[in-house]
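Colleague: All I have is the shape, not the residue letters:
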């Protein structure tokens, strides 16, 4: 939705979790911290999420669920919500992307896109 009243911006910081990974078993664990910022003029609740997690072999896992880490935060204009979660993939490099499904206080439903971001073991990319 291009209506400026419904402007949700998403930023992501990722981290490789060496202590939870086992490269010999093709298990690579990553944490990500996401900040969801309401830059629109209408309060909106994050009601669900949709992720596409792609590993370095091109295999895609689709994840859908209510809220984020058990919460459905209501974001007033100018407000943000930050949370951390994680993902495990079978390769040293992968990507995640998706969207949050939002419900505005005025009853409008819209998607907040999450641009692709990289999951990578340090040194895996040159």
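Modeller: That came through, no problem. These figures come from a predicted structure and were not determined experimentally.

Colleague: Only C-alpha atoms from now on, for both contacts and neighbour counts.
Modeller: OK.

Colleague: on contacts alone, who are the packing partners of the strand or helix carrying residue 85?
Modeller: Secondary structure assigned from DSSP states H and E places residue 85 in strand 80-89. Helices and strands touching strand 80-89, by 3 or more Cα pairs under 8 Å, 6 or more residues apart in numbering; DSSP states H and E, are strand 28-38.

Colleague: Leaving out sequence neighbours, find the closest residue to residue 116.
Modeller: With Cα to Cα, 6 or more residues apart in numbering as the criterion, residue 116 has its nearest non-adjacent residue at 4.3 Å, and that residue is residue 97.

Colleague: quick one, the helix or strand hosting that neighbour and strand 80-89 angle?
Modeller: Using DSSP H and E, residue 97 sits within strand 93-104. Going by axes from the mean of the first three to the mean of the last three Cα atoms, to 10 degrees, strand 93-104 is angled at 140 degrees with respect to strand 80-89.

Colleague: Help me confirm that residue 42 comes into contact with residue 104.
Modeller: Yes. Judged on Cα atoms under 8 Å, residue 42 makes contact with residue 104 at a distance of 6.5 Å.

Colleague: And here is the other one:
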């Protein structure tokens, strides 16, 4: 599991390869990732938007921006956690993802929290430095 802590908001990421949805002969590799966001602060916060920076093993970059996550903009009270699962297809058997969430804090101010960089590698394959 990968972790990042920004302004008392912890983000944990756990990727897993999905062989049933992948087709290596067609250069189609799919991973799921489970994200858990835990509000360790004393303030209520809301996740407003996301930004992902995805790099495949050939160095090609894809950027993804959007409102919320999986169609939601969760509110986290102090001590609350929110978990969701999403996916990422790549044309190569390895890559890396990183990003950030924009959060709304008290009185409506916006701030960013880090999503930890995590590696997407086939099980049993040598780890690539992307």
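Modeller: Sure thing, it's come through. Note that the coordinates shown come from a computational prediction; the quantities given were computed from them, not determined experimentally.

Colleague: And the strand holding residue 85 of structure 1 against structure 2, how far off on average?
Modeller: Its aligned residues in structure 2 lie a mean 0.3 Å from strand 80-89 of structure 1 after superposition (mean Cα distance after the TM-score superposition for structure 1).

Colleague: if we can go back for a sec, quick one: the helix or strand that the strand holding residue 97 of structure 1 is followed by to chain centroid distance?
Modeller: Using DSSP H and E, the helix or strand that follows strand 93-104 of structure 1 in sequence is strand 109-120. Chain-centre distance of strand 109-120 of structure 1: 6 Å, with Cα atoms, centre = their mean, to the nearest Å.

Colleague: Just the residues contacting strand 109-120 of structure 1, thanks.
Modeller: Strand 109-120 of structure 1 has contacts (Cα atoms under 8 Å, 6 or more residues apart in numbering) with 1, 6-10, 12, 14-16, 30, 92-104.

Colleague: For the buried ones among the residues you listed, write the corresponding PyMOL selection.
Modeller: The PyMOL selection below is limited to those of the contacts of strand 109-120 of structure 1 classed as buried (16 or more other Cα atoms under 10 Å):
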select buried, resi 6+7+8+9+10+12+14+16+30+92+93+94+95+96+97+98+99+100+101+102+103+104
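
Colleague: Setting aside sequence neighbours, what's the nearest residue to residue 121 of structure 1?
Modeller: Going by Cα to Cα, 6+ apart, residue 121 of structure 1 has residue 92 as its nearest residue, at 5.5 Å.

Colleague: I'd guessed the one you found sits against residue 30; true?
Modeller: No. At 10.2 Å, residue 92 of structure 1 does not count as touching residue 30 under the criterion of Cα under 8 Å.

Colleague: Which position in structure 2 pairs with the residue nearest to residue 116 of structure 1?
Modeller: In structure 2, the residue paired with residue 97 of structure 1 is residue 98, using TM-score structural alignment.

Colleague: show me the contacts for its match.
Modeller: Residues counted as contacts of residue 98 of structure 2 (Cα under 8 Å, 6+ apart) are 52, 53, 54, 115, 116, 117, 118.
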